[in-house]
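Enquirer: coordinates only, no sequence provided:
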């Protein structure tokens, strides 16, 4: 039996693994995809807003060519951490259920990529599942059509295409710039009065310039009401508008999977979506189950990033170590 099982191998889950290993606590990390899969799924040319030292875990330096790290540099860095520290990560294994074992511990039921079922016994569980698998849906007809996606990776496939981008934050701004540069015909639709004031400082001038020059069409204070095969229906301040398009990028953000936590018996604040937890230890209302990373932020996924989420790890590891000490007596 392990002392702890970490569910999720994002930067925050890996940070917990680092701290558990430092304390000599037996554990395993189970990840349904590859390590730091959210970063892997970021746009290929993405540059982080944080400086490299604020993304470091395990006291392993993060060296980059420029002031801000790229997606590829981050992937290389976290692979290096796992390899150098020999973190016990099991990739491509999806957790399907967590149940109590009747003696104060838990059984983690999981399934490998080949479909083989596994059961892992542990005394504590750390849920660090992130949010990127759960986009904020628009809730409009046509959202599930094949030319609609909530993820943007690369501009090349959109060359010569008419693309409607829904959203007004970093992801929408960067996608709009990239697509314009490869020759796409871009239209931005955003419910706010302007692009977000939280857009990265090196991105803001470029997107603003394109908007000012009308190189990109835009509709602010507007809302998509329906997505059709060849156009998007939008309610604007001037009335209803049908915008012809070949592709739709609905870049409206993401949220943690609360249903998984609810099945474990974890309670939530109905207004904020924040799971009930001790702010000193991150242990939830279910003894032995801890939360880490963006899942702690509830509905506001922008409240916790790698740079502050990683700082939760020592507290969680200390709390699990204290449980061990109390049990041994």
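Expert: Yes, it's here. Quantities reported herein were computed from a predicted structural model and do not represent experimental measurements.

Enquirer: when you work out contacts or count neighbours from here on, use the C-alpha atoms and nothing else.
Expert: Fine.

Enquirer: all strands for the stretch 201-329 of the chain, in order.
Expert: According to DSSP state E, counting those that start in this stretch, the stretch 201-329 of the chain carries its strands in the segments 217-219, 223-227, 231-236, 239-244, 247-250, 289-291.

Enquirer: out of those, which is closest to residue 43?
Expert: Nearest of those to residue 43, taken as C-alpha to C-alpha: strand 247-250 at 12.8 Å.

Enquirer: run through who's touching that closest one.
Expert: Here strand 247-250 makes contact (C-alpha atoms under 8 Å, 6 or more residues apart in numbering) with 138, 147-152, 161-167.

Enquirer: report the two of these separated the most.
Expert: Distance extremes for these: the farthest pair is 138 and 161 at 22.4 Å, using C-alpha to C-alpha.

Enquirer: comparison target below:
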């Protein structure tokens, strides 16, 4: 044990839900440690620079701590500031830039990181899903012109840019790049823009496509990526499009290999983790899940506003 300490609970992941778990643990007077492989709220930090949340600020609040934003739907920067201030003002016990390598269970849990090891009676996994993109598995996907993460549109000014996908992230990227002077072509697997696209954005993208400002190929998929072109299958017809950059926003997935390595059972094609809906405890006694990781491949099922309750459910089980 590090310094002879046995924690009541170790929380893996310092996103909003991990922070909420720490707040609840502190209220229950439990000894706890949060371990995060990157910066605080790592996933949010890696979101696009100009991202605006779908949810209003009050739905992103933790522990009834007011989240004040200048607009009804806060920005990424406002969220980073909000969650940082919570961590600071509450003196939360968080280790950043420390990666968990393994979790083993004998009598208690042993958590081994790239720095040292810790012991705990209980473990909460709240790691999200943003680190592993869904690959297209096509030739040329490894080229430096392709990214699965979008940040700032300025990079793509006056360039021929293919945006792969039709979700919120793909639509936001396409519109921002177009408005910075990029020549945008969207490659969309289905026959329309996604149903979950933000209601105030969907008319914008549909009108830009309709007027021809943004080119869209529906019912299409990428077949190959070349240095100066991208090859797609458009309704059975192979088309080669002149191209400088590919922004492949094809979604992300949880680290299923990590969940399996710690004994969590995954069910069905959607790889849904096994856990109790009331306690959030998995099939491994003393090991709990919180946040979006609970949805497996259904990454749209859980988000901040509807998984905040997981923290109190877990702590009520650990220390009723």
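Expert: Happy to help now that I have it. Computed from a prediction, not measured in an experiment: that's the story for all the values here.

Enquirer: TM-score them against each other, please.
Expert: Comparing the two superposed chains by TM-score structural alignment, normalised by the length of structure 2, the resulting TM-score equals 0.97, with 315 aligned residues with a C-alpha RMSD of 0.9 Å.

Enquirer: so which of the strands of the stretch 201-329 of structure 1 is the most packed in?
Expert: Mean neighbour counts were compared across those using mean count of other C-alpha atoms under 10 Å; the top stretch is strand 289-291, at a mean of 26.

Enquirer: who touches that strand?
Expert: By C-alpha under 8 Å, 6+ apart, the residues outside strand 289-291 of structure 1 that reach it are 124-128, 277, 281-284, 316.

Enquirer: make a markdown table out of these and add distance to residue 59 of structure 1 and neighbour count.
Expert: Listed next are those as a markdown table, based on distance: C-alpha to C-alpha, whole Å; neighbours: other C-alpha atoms under 10 Å:
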| residue | distance to residue 59 of structure 1 | neighbour count |
| --- | --- | --- |
| 124 | 25 | 24 |
| 125 | 24 | 28 |
| 126 | 21 | 25 |
| 127 | 23 | 20 |
| 128 | 20 | 27 |
| 277 | 27 | 20 |
| 281 | 21 | 18 |
| 282 | 22 | 22 |
| 283 | 25 | 24 |
| 284 | 28 | 21 |
| 316 | 17 | 22 |
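
Enquirer: nearest to residue 143 of structure 1, of those residues?
Expert: If you rank the contacts of strand 289-291 of structure 1 by distance to residue 143 of structure 1 using C-alpha to C-alpha, residue 128 comes first, at 28.5 Å.

Enquirer: quick one: map that closest one onto structure 2.
Expert: Counting by TM-score structural alignment, residue 128 of structure 1 corresponds to residue 126 in structure 2.

Enquirer: what is the corresponding segment of structure 1 for stretch 254-271 of structure 2?
Expert: Taken onto structure 1 by TM-score structural alignment, stretch 254-271 of structure 2 occupies residues 256-273 there.

Enquirer: buried set for the matching stretch?
Expert: With burial defined by 16 or more other C-alpha atoms under 10 Å, the residues of stretch 256-273 of structure 1 counted as buried are 256-258, 260-261, 266-268, 273.

Enquirer: what about the aligned partner of residue 221 of structure 1 in structure 2, distance to residue 42 of structure 2?
Expert: Using TM-score structural alignment as the criterion, the counterpart of residue 221 of structure 1 in structure 2 is residue 219. Distance, residue 219 of structure 2 to residue 42 of structure 2, by C-alpha to C-alpha, to the nearest Å: 34 Å.
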